[in-house]
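Chemist: Make a model of this:
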Amino acid sequence: MKNTILVALLLVTTLIQAQDFQGMAVYESKTSTSEIMKNIGGNREITPDMKASIEERMKKMFEKTFILNFDKSASIYKEEEKLDAPGQNGGGGRMMTSMMGGGGTQYKNVKEKMYSVDKEFFGKEFLIKDSLPSYKWQMTAETKKIGEYICYKATAVVATDPTDFRNFRMRGGDKEKEEKEKAAKAKDSTDANKKTNFMQDVEQIKEKTITAWYAPEIPINQGPDKYWGLPGLILEVNDGTTIILCSKVALNVKDKAEIKAPKTGKVVTQKEYDETVTKKMEEMREMYGGQRGGGRGRGF
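Modeler: Sure thing, here's the model as predicted:
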């Protein structure tokens, strides 16, 4: 068995060393909507029916397919293009994608240790350029099979994306939530029409522990989304809420993709983009949080 794996690894390594080598991997992304709804469940304005409706819509919205095209040193990662269903509003979907930290074409160059991604947010195009995040991977001997590949487990604690609403939760623990709910129910009926400032009741989850499974048989230092840095292609990533799982791998593909960094949009660093989005979210909080004189939002 070991000899078979060594021979396969040698063949793939030889293949990858070829000047025109390119591969492709398909990933399916799914998010546990129940976890998200648990995080926002303390909002008393959301009825059980509304909660069920939101959860069903989110489930469909979060089920996405992505394509990773890669060569020896670089990759592009992009959502598979699909036609909107009849009557579906594509604009709202694009805005939600932006608020989930996604969208655009993500380019990673592990040789130069940089990445760039083009994003549209509230009608304005941005081009984020920055250094690749450095993951302190803890590699283990634990294995499992994904497709035809033996994968090894690695974990890392990572800072969360402040522009992705999946990384937010209600402030305080369960006890505090219960106390708030009791106090809300005890309020006089004359306050029933008073709106709750939802954004003031949530906080960002600053860190998450992610689990990755990588295949040493494919000795490429790449992975889905922003993940990289393991001695093999990452075939699965789980951050406790979202799972990105590889469903297909093709090496030495004939129809080669153009693996180049995107060029369209206002050039910003990741920090500058996050600050822009956070500022806009704060503006929306002020507009829709029950304060007087909402008015139209300011531009960038």
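Chemist: switch to C-alpha atoms for all contacts and neighbour counts from now on
Modeler: Fine.
Chemist: For the stretch 51-200 of the chain, which segments count as helices?
Modeler: Assigned by DSSP state H, counting those that start in this stretch, the helices in the stretch 51-200 of the chain fall at 90-98, 174-186.
Chemist: distance between the shortest one and the chain's centre?
Modeler: Looking back up the chat, that one is helix 90-98. Computed by CA atoms, centre = their mean, to the nearest Å, the chain-centroid distance of helix 90-98 equals 14 Å.
Chemist: how about this one, so we can line them up?
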Amino acid sequence: MKTRLLILLSLFLVLVDEAESQQLSGRAYYKASNQIMIRIDSADMSPEEIADAHEMMKKPWQRDFVLSFTQTESNWKQMETLENGSSPSASDGMTVNLSGTGDEILYKNLVDQSYVQEQEFMGKEFLIHDGLVPRQWELSAETKKIGEYTAQKASYMELVDAMHFSAEMTEMENVKDTIQVTVWFTTEIPVAHGPENYFGLPGLILEVHNGGRSFYCEKIELNPVAEPVEIEKPKQGKVVSQGEFQLIQEESIQQMQNRYQGKPGEGSKVRIGG
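Modeler: Coordinates of the predicted model:
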């Protein structure tokens, strides 16, 4: 399997040389969704009302993104929609959005294997500078059509940090989970980019399935003439490493838990995703 990957990477480098002479660039548009378990028990609701409630609860977890890329650099950014400016009602207590505004840019550079990510957290702007983490991709012979492109399957196992409720359901606990990440990429677009922080295959990644989270490529524009691709490197925010940013997150969440622990009647909500 490793020998086959090396052969594909060698072929990829040849394709890269050809593509560079053509100044390959483009934009790929993705739909992102999280599969969350929602349980609604009510004898007073009709099946139609329950279905509507499910759709309403799932909607905030669905987002549209655009990946702008050249041969060596890329930007990953959430697309603007009318719903991006909306936020949950805080009439029943305090709502804290930990996931940022949706305007942040993730910049990746494949030459020096680095990334720069804008991230807003607790009302403060950060600029995360760190190195890209290579994946141990395992290629599969399985292929399928995604739009007009033939895509090949690849996967790897990833150890991730997760937050679960404790057995007493009183606080969040940090745990380690092992998940399988499966992607589909096409060598017909010979760039090693992909959505979010995925990269390193001999072709553009069109689909990602990471536990309950998925990305689906819906449209691709190659070498657009009317609106040429320009790669933006984020510059705003306090410069930190990924490790430093995670520590800031953990300390802030712990402070919030300590502040509101044991205060019944004070409704507090912490939005980690969406």
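Chemist: Residue 159 of structure 1 is nearest to which of the helices of the stretch 51-200 of structure 1?
Modeler: Closest to residue 159 of structure 1 of the helices of the stretch 51-200 of structure 1 is helix 90-98 (CA to CA; 18.4 Å).
Chemist: ok, now which ones touch residue 149 of structure 2?
Modeler: 186, 188 (CA atoms under 8 Å, 6 or more residues apart in numbering).
Chemist: Map it onto structure 1.
Modeler: Residue 149 of structure 2 maps onto residue 149 in structure 1, with residues paired by TM-score structural alignment.
Chemist: And residue 245 of structure 2, by the same measure?
Modeler: Per TM-score structural alignment, residue 245 of structure 2 is aligned with residue 273.
Chemist: Touching, its match and residue 128? I think so.
Modeler: Yes: the criterion here is CA atoms under 8 Å, and residue 273 of structure 1 meets it with residue 128 at 7.1 Å.
Chemist: what's the distance between the nearest residue to residue 107 of structure 2 once chain neighbours are set aside and residue 56 of structure 2?
Modeler: Spatial nearest neighbour of residue 107 of structure 2, chain neighbours left out: residue 75 (4.7 Å); criterion: CA to CA, 6 or more residues apart in numbering. In this structure, residue 75 of structure 2 lies at 30 Å from residue 56 of structure 2, with CA to CA, to the nearest Å as the measure.
Chemist: out of the two, which sits in the more crowded spot?
Modeler: residue 75 (28 against 11; other CA atoms under 10 Å).
Chemist: which of the helices of the stretch 51-200 of structure 1 sits most buried?
Modeler: helix 90-98 (a mean of 15; mean count of other CA atoms under 10 Å).
Chemist: Just to confirm, what's the three-state secondary structure of residue 18 of structure 2?
Modeler: What DSSP: H, G, I helix; E, B strand; the rest coil gives for residue 18 of structure 2 is helix.
Chemist: Tell me how far it lies from residue 73 of structure 2.
Modeler: 17 Å.
Chemist: Compare neighbour counts for these two and give me the winner.
Modeler: residue 73 (23 against 13).
Chemist: wait, isn't that one in contact with residue 113?
Modeler: No: distance between residue 73 of structure 2 and residue 113: 10.0 Å, which falls outside the contact criterion (CA under 8 Å).
Chemist: residues contacting the aligned residue in structure 1 for residue 131 of structure 2?
Modeler: In structure 1, the residue matched to residue 131 of structure 2 (TM-score structural alignment) is residue 131. Residues near residue 131 of structure 1 by CA under 8 Å, 6+ apart: 113-115.
Chemist: ok so, going back, what about the match of residue 245 of structure 2, neighbour count?
Modeler: Around residue 273 of structure 1 there are 20 residues (other CA under 10 Å).
Chemist: Is it in a helix, a strand, or coil?
Modeler: Under three-state DSSP, residue 273 of structure 1 comes out as helix.
Chemist: Can you tell me how far it is from residue 36 of structure 1?
Modeler: The value you get for residue 273 of structure 1 to residue 36 of structure 1, if CA to CA is used, is 24 Å.
Chemist: now swap in residue 63 of structure 1 and tell me
Modeler: Following CA to CA, the distance that separates residue 63 of structure 1 from residue 36 of structure 1 is 14 Å.
Chemist: So between these two, which is more surrounded?
Modeler: More crowded of residue 63 of structure 1 and residue 36, by other CA under 10 Å: residue 36, with 18 against 13.
Chemist: quick one: what helix or strand has the more buried one in it?
Modeler: helix 33-40 (DSSP states H and E).
Chemist: Residues in contact with that helix: which ones?
Modeler: By CA under 8 Å, 6+ apart, the list of residues contacting helix 33-40 of structure 1 reads 51, 55, 58-59, 166, 168-170, 202, 241.
Chemist: can you redo those as TSV with neighbour count?
Modeler: Below are those laid out as TSV (neighbours: other CA atoms under 10 Å):
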residue	neighbour count
51	16
55	18
58	18
59	16
166	23
168	20
169	21
170	22
202	18
241	16
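Chemist: JSON lines for the residues you listed, including distance to residue 104 of structure 1?
Modeler: Shown next, in JSON lines, are the contacts of helix 33-40 of structure 1 (distance: CA to CA, whole Å):
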{"residue": "51", "distance to residue 104 of structure 1": "29"}
{"residue": "55", "distance to residue 104 of structure 1": "25"}
{"residue": "58", "distance to residue 104 of structure 1": "20"}
{"residue": "59", "distance to residue 104 of structure 1": "21"}
{"residue": "166", "distance to residue 104 of structure 1": "18"}
{"residue": "168", "distance to residue 104 of structure 1": "22"}
{"residue": "169", "distance to residue 104 of structure 1": "26"}
{"residue": "170", "distance to residue 104 of structure 1": "29"}
{"residue": "202", "distance to residue 104 of structure 1": "27"}
{"residue": "241", "distance to residue 104 of structure 1": "22"}
